[in-house]
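**Student:** predicted model and sequence below, questions to follow.
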Amino acid sequence: MPVEKLPSGTVLIVGGGPVGLVLATTLAKHGVRTVILERNWTTTKWPKMDLTIARSMEIYRRLGISEQLRDIAVPSHYPFTCLFSSSLHADKAITSWDLPSPDEFRQRIHDQNDGSMPAEPWMRISQEVFEAWLKRLGEENPLIDFRAGWKVTDANETDDGAQVTAINPENGEECEIHADYVVGCDGAHSIVRNSMGITLNGGPIHAFAVLVHFRSKDLSRLRKHGQFWHLFFPNPASEGGSIKGALIAQDEVDTWTIHRFMRPDMDHTQYSSEEVIYDVLGGMDKPYPIKVDEILVRSTWTPSVALAESYVGPKQRIFIAGDACHQTVPTGGYGMNTGIADAYDLGWKLAGVIKGWAGPKVFSAYEDERRSCGELALKWSQVHMGNLMKMSSAVGLEADVIESPGSEGQDMRVAMHTYLQTNDGHNQSIGVEMGYRYNSSLSVPSTLDQTPPEFNPRAFTPTTLPGYRAPHVFLTDGTPIADHFGDEFTLVVFPDASEFNSSIRCFRDVAQRRNLPLRIVQLKGEDHAREVWGARLVLVRPDGFVSWHENAAVGEDAVDRVLECATGFN
């Protein structure tokens, strides 16, 4: 069998979807080469993801690609309105979640400069568009070798590296590719995870949905109830309740996606794609026809809730990320966005070890930190989905009452409105998205530590306790504080006269001795940022999370201990 040995320091990535591409982009930013093996010749034609949360946009900003990405996204003035309707035959929707547009969100971030907000607003873009764009970006990067058509069949670790077996598309023959490190970003049915014998706890939910991706410019009928991002239609309680289906506006022009949820005993093949569309839009009433210009793709999918027992191989040479680690139901948009954060976190850790400024404990920290985030995403995606699915039975929703003109119909509409406004965390859970804490050996205790803030799924409480994301705040010149961070570690100092000069010298000297790239950012006169951060010395990791904080000057021995732990050498 032919053998290819990749150059030392090259990371082999299995899977060239968004997670694999973001990992490669992150590694390239740190100067590390990658080879991506992707079994498909083309990027996805399925609109799997349509929400990029604020935390992912922060990551893209740090990678230097956020503004380019916004240029091809849904225009930023469109709000993220979610409508709930009994049927498009009705005169109007029952209620709505009036979620802000990126422009409105950005203004809110500027107005509420208290550390509780993200640095970037969210964004709408279909994965079909995003993945193709990201692949082109990767192919243009000289540090990324993207190989399409390569099907990986096996992976295993050795004491000094890892190897995969793959089928070369040029001749159809198997070959071995050896690398220092391998990362499986190869999806829910991950060959890398299965090859390593890593157990996946959980699995498919007992239901399925028909997806129809289509084009239509019949806007007067599709937008009968107004502009929307998502349009939901419930089932009546007498038919088992839950959600019948949803329509997603992909680009605010002519591209849409219908999801029709079905019982396991239903035969979806009896319905044409157009009939599926009409059926969903009709809600609890008769089918609602529209003019369909083109059916783009049709498929079925089954919701799955699962979490891998481990993210790291026993020899710490093979890792998994994204759907290979965790699978969530779509509500909240946590699936791919959690995978993007996996890739960004693993990227700096691999780069640090390869470059020599990080130690082996960063790899066990990857699992400790990101697996807990996977658990959090699973939990809250189920909470949001459960709230949607229980709505019909909680309200006692009935088709012959909901649109009736009398008091009974009015009472039912009010009850539906009240339930949905009470259970509206679906896309308003910023605490789930970025309010978690990393508990690992990379978080260094100090005398300044205190009881962590109570977790709130709907809010981010600004803190510089080690393990939390460093709070976003605009400085007096209008720039986000994170724009001043380095690509590796950053020491943020709120100096008072010459009090911290000796501490700064110690950090410079110890970092140089450890070959650790360290940027020191001194923020004189930034009283507001200092108040928000609540600490005068803060060590920030490459991913923007806090490693350590302190208010008092520290000497060389203490600095050495801090950097040794923060970089995974102890």
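**Tutor:** In hand now; what should we look at?
**Student:** okay, CA-based contacts and neighbour counts for the rest of this
**Tutor:** OK.
**Student:** quick one: the helix or strand where residue 367 lies to chain centroid distance?
**Tutor:** Per DSSP states H and E: residue 367 is located in helix 361-395. Centre-to-centre, helix 361-395 and its host chain are 12 Å apart (CA atoms, centre = their mean, to the nearest Å).
**Student:** next: stretch 415-435.
**Tutor:** 18 Å.
**Student:** in it, what's buried?
**Tutor:** 415-417, 419-420, 425-427, 429-435 (16 or more other CA atoms under 10 Å).
**Student:** again, but for stretch 302-321
**Tutor:** Under 16+ other CA under 10 Å, the buried positions of stretch 302-321 are 302, 304-308, 310-313, 316-321.
**Student:** also stretch 194-208?
**Tutor:** Within stretch 194-208, the residues that qualify as buried are 196, 198, 200, 208, counting by 16+ other CA under 10 Å.
**Student:** would you mind confirming that the first one is in contact with residue 158?
**Tutor:** Think residue 196. No - when contacts are counted by CA atoms under 8 Å, residue 196 is not listed as touching residue 158 (11.8 Å).
**Student:** just the closest of the buried residues of stretch 302-321 to residue 293, please.
**Tutor:** The closest of the buried residues of stretch 302-321 to residue 293 turns out to be residue 302 (CA to CA; 27.0 Å).
**Student:** how near is the closest residue to residue 304 other than its chain neighbours to residue 19?
**Tutor:** Nearest residue to residue 304 in three dimensions, chain neighbours excluded: residue 204, at 4.0 Å (CA to CA, 6 or more residues apart in numbering). Note on residue 204: its distance to residue 19, by CA to CA, to the nearest Å, is 22 Å.
**Student:** same check on residue 110?
**Tutor:** 30 Å.
**Student:** of these two, give the one with the bigger neighbour count.
**Tutor:** Set residue 110 next to residue 19 and count neighbours by other CA atoms under 10 Å: residue 19 wins out with 28 against 15.
**Student:** included below, for side-by-side comparison, is a second structure:
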Amino acid sequence: MVGTGPAGLTTAITLARHGIEVMVVERRATQSGLPRAASVSTRTMELLRSWGLEQEIRAGGVEVEWKQWVGPTLTAAGDTHLTSFPTREQSAVLSPTAPASVPQDHLEPVLLDHLRSFGIARVEMGTEVVGLDGRTDDVQVTLRDVETRETRIVHARYLVAADGARSTVRDALGIVMRGPGRLSQAVGTEFRAPLWELLGDRRYCIYAVTHPEAAGVFVPAGRGDRWVYGVEHELAQEPSPSLTKEQSARLIRLGSGRADLAPRIERIGTFTFAAQLADRWREGAAFLVGDAAHQITPRGGTGMNTAIQSAYDLGWKLAWVLRGWTGPQLLDTYEAERRPVAAHNVARSADPHGGARLAAQELPADLGGRIPHVWVRSRADAASTLDLLGPGLTMFTNGPSAAWQRAASSIPGPPLVVHDLDAITARGMGIPRGGALLARPDGAPAGWWPSGTEPAAVLRDAIRALPTPSETADRLAEGAYAR
């Protein structure tokens, strides 16, 4: 594993949770201290919840409503608009959790600590990849200690490149990025100031100000009145945009509407908007994930979330193959399933109006066709149907389940756990009396059967086929799986 950003850590955690030993190398000596992405989507939070990290993640963020406020300044009258993330009220229906406003420099240490807690993950900071020999059956990687310059060679069954937009591994594999690499550029100022006092009960995820001298966006970046103020510039503008601390402070005062505001400027940085996809995400035993596979502008807040969800998809599929639960053909579904989502989000982020799309339009890309969230009425604890998903296959039945239980125990392959649901929960999932639903670890349906089905035969066929979510949706639409 190359890279300790969200994509690399997610892949490594998913492997470790399946009992797979993993080695992670990172060129930097320490993790980044930049807030960077701060919008954690519904589906991403569902994955973090499944690892028991939901409360620890939220502890580093702020509670906001997923709406955008637009006005001349923060203290002037303005308008409120919905965003592509569901509101709290919508989330309560859709999911056992909700999106979170958490800076990346809080999220990453939580993920790293979780990875190290398994005891089978080796993390080496200050180590870079300087050579690569990819083969069809394994990978030989030359590593170099950034400080001592000493090199060594390691062999791995698989290599996952999560080393960012300027991926060394991607270049070594000869994989090209396609799409605009310089759409526009922006200056981001990280600062601290008591803006929440100005905003009162307007606690939203983003604030766009239209002041003619200070048009930009204010985004909360964690606890303690930490903020990022961003100003986008056209590439044609010369010279390249740069701001001093004094200039940034002036713009923040203008945008806030408070001439006496004294922001504490902590960091100013310039970055370029890119919307690109790698030609392919795999070369032999090496895979690309995260920014190495796709570069997405900040519009819509999908970049980090696409990376985490794709990394999880690759992680469980690699684990299944390494555990011998299925054949290596499962790995072909990684790009087949995740590339359309990434392409959608890349194209959306390139659209100047892409950030204005609503949740009803964008939730299908985020939730990915996973099984419905329904609270399980028969359990004493507050458990969603999503909470019952395991590392292998999960079957949901609506009594009688004895035949399905017997079939599950006799079928070779990944672990298969059967949950017999009460009638109301089953109804919410569309399972008729005597029927069953089979789900993968990511919640994608792998089979859906009516009552009267012979369990052993259909289970064997379903596990052998392991259809992709899109194939399952097609079969459902064709009536192949009766509900």
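**Tutor:** Arrived safely, thanks for sending. Everything quoted here is computed from the prediction, not taken from an experiment.
**Student:** picking up where we left off before, just checking, what packs against the helix holding residue 367 of structure 1?
**Tutor:** Applying 3 or more CA pairs under 8 Å, 6 or more residues apart in numbering; DSSP states H and E, we find helix 361-395 of structure 1 packed against strand 243-249, strand 304-308, strand 326-327, helix 334-355, helix 407-422, helix 430-434.
**Student:** in terms of secondary structure, what does the third one contact?
**Tutor:** Read that as strand 326-327 of structure 1. strand 304-308, helix 361-395.
**Student:** so what touches that strand?
**Tutor:** Strand 326-327 of structure 1 is contacted by residues 188, 304, 305, 306, 307, 308, 335, 374, 378 when judged by CA atoms under 8 Å, 6 or more residues apart in numbering.
**Student:** which bit of structure 2 covers it?
**Tutor:** Aligned by TM-score structural alignment, strand 326-327 of structure 1 falls on residues 294-295 of structure 2.
**Student:** how many other residues sit next to residue 223 of structure 1?
**Tutor:** Residues near residue 223 of structure 1, counting by other CA under 10 Å, number 13.
**Student:** I should have written residue 479 of structure 1 there, sorry.
**Tutor:** 11.
**Student:** now which residue in structure 2 aligns to it?
**Tutor:** By TM-score structural alignment, residue 479 of structure 1 lines up with residue 383.
**Student:** and what of residue 377 of structure 1?
**Tutor:** By TM-score structural alignment, residue 377 of structure 1 lines up with residue 345.
**Student:** next: residue 355 of structure 1.
**Tutor:** In structure 2, residue 355 of structure 1 lines up with residue 323, judged by TM-score structural alignment.
**Student:** its match: what's it in contact with?
**Tutor:** Contacts of residue 323 of structure 2 (CA under 8 Å, 6+ apart): residue 20.
**Student:** now the helices for the stretch 1-150 of structure 1?
**Tutor:** Along the stretch 1-150 of structure 1, the stretches classed as helices by DSSP state H, counting those that start in this stretch are 18-29, 54-62, 66-72, 102-111, 127-140.
**Student:** report the contact partners of the corresponding residue of structure 1 for residue 125 of structure 2.
**Tutor:** When structure 1 is aligned by TM-score structural alignment, the residue opposite residue 125 of structure 2 is residue 148. Residues in contact with residue 148 of structure 1 (CA under 8 Å, 6+ apart) are 37, 38, 39, 40, 41, 42.
**Student:** residue 37 of structure 1 now?
**Tutor:** 12, 13, 14, 15, 16, 146, 147, 148, 149, 150, 151, 152.
**Student:** mind checking how far it is from residue 182 of structure 1?
**Tutor:** Distance from residue 37 of structure 1 to residue 182 of structure 1, by CA to CA: 11 Å.
**Student:** hey, what's in contact with both of the two?
**Tutor:** In contact with both residue 37 of structure 1 and residue 182: 12, 13, 14, using CA under 8 Å, 6+ apart.
**Student:** return the member of those residues nearest to residue 220 of structure 1.
**Tutor:** Nearest to residue 220 of structure 1 among these: residue 14, at 44.8 Å, using CA to CA.
**Student:** the closest one and residue 185 touch, don't they?
**Tutor:** Yes - if you go by CA under 8 Å, residue 14 of structure 1 and residue 185 touch, sitting 5.6 Å apart.
**Student:** and the residue nearest to residue 348 of structure 2 when sequence neighbours are not counted, how many neighbours?
**Tutor:** Closest residue in space to residue 348 of structure 2, ignoring its immediate chain neighbours: residue 354 at 4.9 Å, by CA to CA, 6+ apart. Look at residue 354 of structure 2: counted by other CA under 10 Å, it has 16 neighbours.
**Student:** need the contact list for residue 216 of structure 2.
**Tutor:** Neighbouring residues of residue 216 of structure 2 by CA under 8 Å, 6+ apart: 208, 209, 210, 229, 230, 231, 232, 255.
**Student:** before we move on, what about residue 304 of structure 2?
**Tutor:** Each residue near residue 304 of structure 2 by CA under 8 Å, 6+ apart is listed here: 6, 7, 37, 40, 290.
**Student:** likewise for residue 352 of structure 2?
**Tutor:** Residue 352 of structure 2 neighbours (CA under 8 Å, 6+ apart): residue 299.
**Student:** in structure 2, point out the residues matching stretch 411-418 of structure 1.
**Tutor:** Going by TM-score structural alignment: stretch 411-418 of structure 1 matches no residues.
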